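Enquirer: Attaching a predicted model along with its sequence, questions to come.
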Amino acid sequence: MSSSNDKEDGKKEDASLSEEFLRELDDALKEPVCPECVMCGWCCKQTICYYGQWNYNRHQCEFLTDDNLCSKYEEIVNYEKSIKLEVGLFGSGCCLNYANPDRIELLKRRNGEP
């Protein structure tokens, strides 16, 4: 027969295991799971992010530069730091559709493939 102390110890152990599991899960979810961004610009030519603005004449985000960079990069990074955002817009890799034709072409050129 178990005592009330055994039950309390079991509850404490379950709670700490749950807390530990949740911390590990939270850390795992913060890990980038997408392949690196190769700056093909495809994502900004399909839709806009939270900070973007669509340019209907160019069919892409207003802030996408000719060399496929975000012209608001510094502003966005500084803002996200100021609000202590743990996972920011940049640095997560290519998660929209990393099998897109622009990305594949850029990777082929980077690797010297025809």
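Expert: Looks like it arrived, so ask away.
Enquirer: can we go C-alpha only for contacts and neighbour counts from here?
Expert: Noted.
Enquirer: Go through whatever helix or strand Glu74 lives in and flag the buried ones.
Expert: Taking DSSP states H and E as the criterion, Glu74 maps to helix 73-82. Residues 76, 80 are the ones in helix 73-82 that count as buried (16 or more other Cα atoms under 10 Å).
Enquirer: What separation is there between the closest residue to Cys61 other than its chain neighbours and Trp42?
Expert: Leaving out its chain neighbours, the residue that sits closest to Cys61 by Cα to Cα, 6 or more residues apart in numbering is Trp54, at 4.6 Å. Distance, Trp54 to Trp42, by Cα to Cα, to the nearest Å: 14 Å.
Enquirer: likewise Asp9?
Expert: For Asp9 relative to Trp42 (Cα to Cα), the value is 54 Å.
Enquirer: before we go on, here's another structure to hold up against the first:
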Amino acid sequence: DYAAAGIPMMPVVAGERSTRRQVLGYSVLLLATALLPWAISGTGIIYGLAALVLSGLFVALAVPVGLRQSGPDDSMKPEKRLFAFSVLYLFALFTALVADRMVLA
């Protein structure tokens, strides 16, 4: 769809395999980045645990996306599951950040 419309989305520009590998790679980087505020003592245990659990789940959901190949009649269930979780991830992580600040204050 994007290719036909001339929209330069990653699967069109770099290919499906590269895009899937990047999803997995960036998910691992997300885990490290999310833990950084806790690692440098910028947040407390509430945020640290939430970041660890949520980011670990994010990586776990990204593994099937990164390692599979889609077929012609693919429903893209792993991709849809990861996308849905990404919305929850942001909400939950920011909620943990606020809760952590309220407890530390």
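Expert: Right, received. Where do you want to start? What you see is a predicted model, and the numbers here were worked out from it, not measured in a lab.
Enquirer: care to give me the TM-score?
Expert: Here the superposed chains carry a TM-score of 0.26, computed using TM-score structural alignment, normalised by the length of the second structure; 46 aligned residues with a Cα RMSD of 4.1 Å.
Enquirer: quick revisit: please say which of Asp9 and Trp42 of the first structure ends up with more neighbours.
Expert: Between Asp9 of the first structure and Trp42, counting by other Cα atoms under 10 Å, Trp42 is the more crowded of the two (19 against 12).
Enquirer: Which helix or which strand is home to the closest residue to that one other than its chain neighbours?
Expert: The shortest distance from Trp42 of the first structure to any residue other than its chain neighbours is 6.3 Å, reached at Asp102 (Cα to Cα, 6+ apart). Using DSSP H and E, Asp102 of the first structure maps to helix 101-110.
Enquirer: what's the longest helix in the first structure?
Expert: Counting by DSSP state H, the longest helix found in the first structure is helix 4-30.
Enquirer: Now the element after it, going C-ward?
Expert: Next helix or strand after helix 4-30 of the first structure toward the C-terminus (DSSP H and E): helix 42-46.
Enquirer: now for that next one, which elements pack on it?
Expert: For helix 42-46 of the first structure, the elements it packs on are strand 60-61, judged by 3 or more Cα pairs under 8 Å, 6 or more residues apart in numbering; DSSP states H and E.
Enquirer: now with 10 Å?
Expert: Applying 3 or more Cα pairs under 10 Å, 6 or more residues apart in numbering; DSSP states H and E, one finds that helix 42-46 of the first structure makes contact with strand 54-55, strand 60-61, helix 101-110.
Enquirer: Check which residues of the biggest helix by length in the second structure are buried.
Expert: Criterion DSSP H: the longest helix present in the second structure is helix 77-104. The neighbour-count check on helix 77-104 of the second structure (16+ other Cα under 10 Å) flags 78-79, 82, 85-86, 89, 92-93, 96-97, 100 as buried.
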